[in-house]
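Colleague: got a predicted structure plus its sequence, pasted below:
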Amino acid sequence: MMGMNYHRGLFPDLKTIATLTRHAVEQGVDFFDTAEAYGPYTNEELTGEVLAPFRGKVAIGTKFGHSLDSDGLDSRPERIRQVCEESLKRLKIEAIDLFYQHRLDPNVPIEDVAGAVKDLVQQGKVKHFGLCEVRAETIRRAHTIQPVTTIQSEYHLMWREPEKDVLPVCEELGIGFVPYSPVNRGFLTGAINEYTNFNIGSDNRNILPRFTSEAIRANTAVVEVLNRFGRTRGVTTAQIALAWLMAKKPWIVPIPGTTKLAHLDENLRAADLILSPEEVRELEDAVSQITIVGDHYPASEQSKVGK
């Protein structure tokens, strides 16, 4: 739901958002992702409004962990409780299906964070606990206090860091994994080139190292690999990127975002593309020959992930 009003160029109007959401639900989509920080606040409000007709038929995940007044991090238990109450009102629901810590707060032990969410679960205000962009040790520590349901981190063919230690601990502990930006913020669709303008609206790609003209020019080789692979199968590069993720593990659930009906249908059709282990290896071998240019975050943001 983030693209409705945050970090992605020009935003659709409410009627378009409602139409897109209704179509998604009719096609079987039953999980939607938002956050207090998207906007801030307005993304949750929009999510609550457009999903109101489908209450009880869909699950909503939202996030806490930011100090929106100071542009820093704040996961103090009292702040978690405050965000929960405010998010429930904005989302127009009685319980948050999945409550993520958006970024690890170095000033608050993860055990205290998990304990605060555990209290909210016991009170019936939260159903499940999730973490975003954390390392394996943090997951283990949190899980001992309150079972972690899901980890959300960036993961796609151009960024495979979670494979090192996060995915193994997820499999060990029975935790799901939700890759955000599964088509690398649109890059793996093939629709972006070195002349693409990201200075529209609030599009954050204009500050990401991987989206400089030089990086795009170099990394287009990855899209060419997907193009060759898809051409013989009658599928798009985005569908291959999504199918690759779903082929990795049955408990990996990517959350591609879009503001366009055609792209929504394209993404959903990826679920029908089943890659064999041999095809997965073929893709990975081809992409591994390419040197990816550009970090996935600038230094100021990179310091907040993988903790």
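Modeller: Received, thanks.
Colleague: use CA for all of it now, contacts and neighbours both
Modeller: Noted.
Colleague: got a list of what A221 touches?
Modeller: Neighbour list for A221: I290 [criterion: C-alpha atoms under 8 Å, 6 or more residues apart in numbering].
Colleague: downstream of the helix or strand where it lies, the next helix or strand is which one?
Modeller: A221 belongs to helix 213-231 when assigned by DSSP states H and E. On the C-terminal side of helix 213-231, the closest following helix or strand by DSSP H and E is helix 237-248.
Colleague: where's the spatially most central residue of the chain relative to S202, distance?
Modeller: For the chain, Y180 is the residue whose C-alpha lies nearest the centre (C-alpha atoms, centre = their mean; 2.4 Å). Using C-alpha to C-alpha, to the nearest Å, Y180 is found at 18 Å from S202.
Colleague: please apply the same query to F64.
Modeller: 21 Å.
Colleague: what about those two, which has more around it?
Modeller: Neighbours were counted for F64 and for S202 using other C-alpha atoms under 10 Å; F64 has more, 24 against 15.
Colleague: do I have it right that that one meets S75?
Modeller: Yes: judged on C-alpha atoms under 8 Å, F64 makes contact with S75 at a distance of 7.2 Å.
Colleague: follow-up on the earlier one: ok and the helix holding A221 relative to helix 237-248, angle-wise?
Modeller: Relative orientation of helix 213-231 versus helix 237-248 (axes from the mean of the first three to the mean of the last three C-alpha atoms, to 10 degrees): 70 degrees.
Colleague: list the buried ones in helix 213-231?
Modeller: Using 16 or more other C-alpha atoms under 10 Å as the test for burial, helix 213-231 gives 213, 215-216, 218-223, 225-227, 229-230.
Colleague: the residue nearest to the centre of the chain and E154 touch, don't they?
Modeller: Yes: counting by C-alpha under 8 Å, Y180 does reach E154; the two are 4.9 Å apart.
Colleague: what is in contact with F64 and S75 at once?
Modeller: The contact sets of F64 and S75 overlap at Q101 (C-alpha under 8 Å, 6+ apart).
Colleague: mind checking how far E133 is from L104?
Modeller: Distance, E133 to L104, using C-alpha to C-alpha: 8 Å.
Colleague: so the residue of the chain positioned farthest from its centre versus L226, what's the distance?
Modeller: Ranked by distance from the centre of the chain (C-alpha atoms, centre = their mean), the top residue is T232, with 29.4 Å. Per C-alpha to C-alpha, T232 is found 11 Å from L226.
Colleague: ok, second structure coming up, stack it against the first:
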Amino acid sequence: MTTTQSLPKRPLGKQGLVSSIQGYGCMGLSGFYLDKDVPTGQTDVEDGIKVIHRAIDLGVTHLDTSDIYGPYTNEELVGKAIAGKKLDCLATKFAISFGAEGPTIDGSKEHVRRSVEGSLKRLNVKQIDLYYQHRVDRTRPIEEAWQALKELVNEGKVKYLGISEASAAEIRKAHAIHPISACQLEWSLWTRDAEADVIPTCRELGIAIVAYSPLGRGLLTGQYKSASDFHKDDWRLQGQPRFRGENFDKNLALVDKVRALAAAKNCTPGQLALAWVHAQGDDVFPIPGTRRVKYLEENVAAAHIKLTADDKQALEDIFDVKQVAGERYDPDFMTTTHQSGAKR
């Protein structure tokens, strides 16, 4: 299914932010998910800009990036792409760095201030529409970061605030200091753990849900058949158990079961999976990413697919939580997720 129909908009959160009903996740343009057909795996900057421009042409007014993507190069690419363009929601994030010992999370006031200045410069903007705490620093009170973020709003450097991969309790603490407009979390047919308490908490507080990796990091599209379909340095193979060994084979089998359902809806498996995320409610804004215009157009078309209650149930029966093989991250990075925060 393809379409040239533009994306409508609706409020994102309760503080005044507006967004197209589907955004574009820019991460894959700068590392992590690598292009097998390119020796370095990296998307050319000009090609990345073309994809972003096409997204904007199709009505995408919500771009999502982070200082850790690259690191830094993704914000620079986005900054070049949006020059002279109008967006409703330019979103970026702070807090994560990667070192030899694994991920480091810094929620200190000093780091918040250093980070926002760097992002403003790389994006070449005077104000960031939506600024997320990418991960919660659990070595210090969350209030420290959020007092600093509140100051950034008061100073006009940031317009609205978001949080990512936070537990329900952490969301409540942050929201008490300054209203949260959006909570970003992984939500797709094969990642549904946030439905237990994080998503209900967001809905209770009027916080919009920005669903990252709504296509299961590409696996739900049906494009991948074996590990050889990935670049050897692709992060999915390095840090995500679902893409390795028997787990990968078992998860591919689940995707195969979706093909008949997708054919009946005259769409691709990926479009059906993305339509399922859209069907979760008007407070949900998926941000699928891709390096290719063809798949970008398919993703935008998915926003217009309507699922029946039977369609939803059939998909959920296939992707029962017990059927998905493997954790979404290796143990070191799982400590940065809302699941780890809930255990504190």
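Modeller: Sure thing, it's come through. These numbers come from a predicted model, not from an experiment.
Colleague: tell me how the two chains score on TM-score.
Modeller: Overlay of the two chains. TM-score (TM-score structural alignment, normalised by the length of the first structure): 0.95; 306 aligned residues with a C-alpha RMSD of 1.6 Å.
Colleague: how about A302 of the second structure, what's its match in the first structure?
Modeller: Taking TM-score structural alignment, the alignment pairs A302 of the second structure with A270 from the first structure.
Colleague: what is the burial count for its match?
Modeller: 19.
Colleague: give the contact list for the residue lying closest to it once chain neighbours are set aside.
Modeller: Excluding the flanking residues, the one nearest A270 of the first structure by C-alpha to C-alpha, 6 or more residues apart in numbering is Q239, at 4.6 Å. Shown in contact with Q239 of the first structure (C-alpha under 8 Å, 6+ apart): E266, N267, R269, A270, L273.
Colleague: if we can go back for a sec, trace the residue nearest to the centre of the first structure over to the second structure, please.
Modeller: Aligned against the second structure by TM-score structural alignment, Y180 of the first structure finds its counterpart in Y212.
Colleague: ok, now which ones touch the nearest residue to that match once chain neighbours are set aside?
Modeller: Spatially, and ignoring its direct neighbours in sequence, Y212 of the second structure is nearest to E186 (4.9 Å; C-alpha to C-alpha, 6+ apart). The contact partners of E186 of the second structure, by C-alpha under 8 Å, 6+ apart, come to E165, R192, A194, A211, Y212, S213, P214.
Colleague: do the same with T150 of the first structure
Modeller: F129, G130, L131, I175, G176, F177, V178.
Colleague: quick one: the fifth one from S288 of the first structure, how far?
Modeller: Right, G176 of the first structure. Relative to S288 of the first structure, G176 of the first structure is positioned 26 Å away (C-alpha to C-alpha).
Colleague: quick one, which of the two is more surrounded?
Modeller: The neighbour comparison of G176 of the first structure against S288 (other C-alpha under 10 Å) goes to G176, with 19 against 13.
Colleague: give the contact list for the more buried one.
Modeller: The contact partners of G176 of the first structure, by C-alpha under 8 Å, 6+ apart, come to T149, T150, I151, C170, W251, I252, V253.
Colleague: tell me which element the second one is part of?
Modeller: Right, T150 of the first structure. Here T150 of the first structure, judged by DSSP H and E, is contained in strand 148-154.
Colleague: Provide the aligned range in the second structure for that strand.
Modeller: Counting by TM-score structural alignment, strand 148-154 of the first structure corresponds to residues 180-186.
Colleague: buried among the contacts of E186 of the second structure? Make that a PyMOL selection.
Modeller: Listed next is the PyMOL selection for buried residues among the contacts of E186 of the second structure, using 16+ other C-alpha under 10 Å:
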select buried, resi 165+194+211+212+213+214
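Colleague: out of the contacts of E186 of the second structure, who's nearest L123 of the second structure?
Modeller: When these are ranked by distance to L123 of the second structure (C-alpha to C-alpha), Y212 comes first, at 20.8 Å.
Colleague: isn't that closest one right up against V284?
Modeller: No: the pair Y212 of the second structure / V284 is not scored as a contact, 10.5 Å apart, by C-alpha under 8 Å.
Colleague: am I right that A211 of the second structure falls within a strand?
Modeller: Yes: checked against DSSP: H, G, I helix; E, B strand; the rest coil, A211 of the second structure lies within a strand.
Colleague: burial count for the closest residue to H178 of the second structure other than its chain neighbours?
Modeller: What sits nearest to H178 of the second structure in space, not counting adjacent residues and going by C-alpha to C-alpha, 6+ apart, is K150, at 6.1 Å. Counted with other C-alpha under 10 Å, the neighbours of K150 of the second structure add up to 18.
Colleague: and K150 of the second structure, what pairs with it in the first structure?
Modeller: In the first structure, the residue matched to K150 of the second structure (TM-score structural alignment) is K118.
Colleague: ranges for the strands of the stretch 51-200 of the second structure?
Modeller: With strands called from DSSP state E, counting those that start in this stretch, the stretch 51-200 of the second structure shows them at 62-64, 89-94, 96-99, 102-105, 128-133, 158-164, 182-186.
Colleague: for the longest one, give me the average deviation versus the first structure.
Modeller: Spelled out, that is strand 158-164 of the second structure. With mean C-alpha distance after the TM-score superposition for the first structure, strand 158-164 of the second structure departs from the first structure by a mean of 0.8 Å once superposed.
Colleague: which other helices and strands does that strand contact?
Modeller: Contacts defined by 3 or more C-alpha pairs under 8 Å, 6 or more residues apart in numbering; DSSP states H and E place strand 158-164 of the second structure against strand 128-133, helix 142-155, strand 182-186.
Colleague: of all the ones you listed, which lies closest to E46 of the second structure?
Modeller: Taking those one by one with C-alpha to C-alpha, strand 128-133 is closest: 23.3 Å.
Colleague: whereabouts in the first structure does the closest one align?
Modeller: By TM-score structural alignment, strand 128-133 of the second structure lines up with residues 96-101 in the first structure.
Colleague: what residues does the matching stretch touch?
Modeller: Under C-alpha under 8 Å, 6+ apart, the answer for stretch 96-101 of the first structure is 59-65, 75, 84, 88, 117, 125-132.
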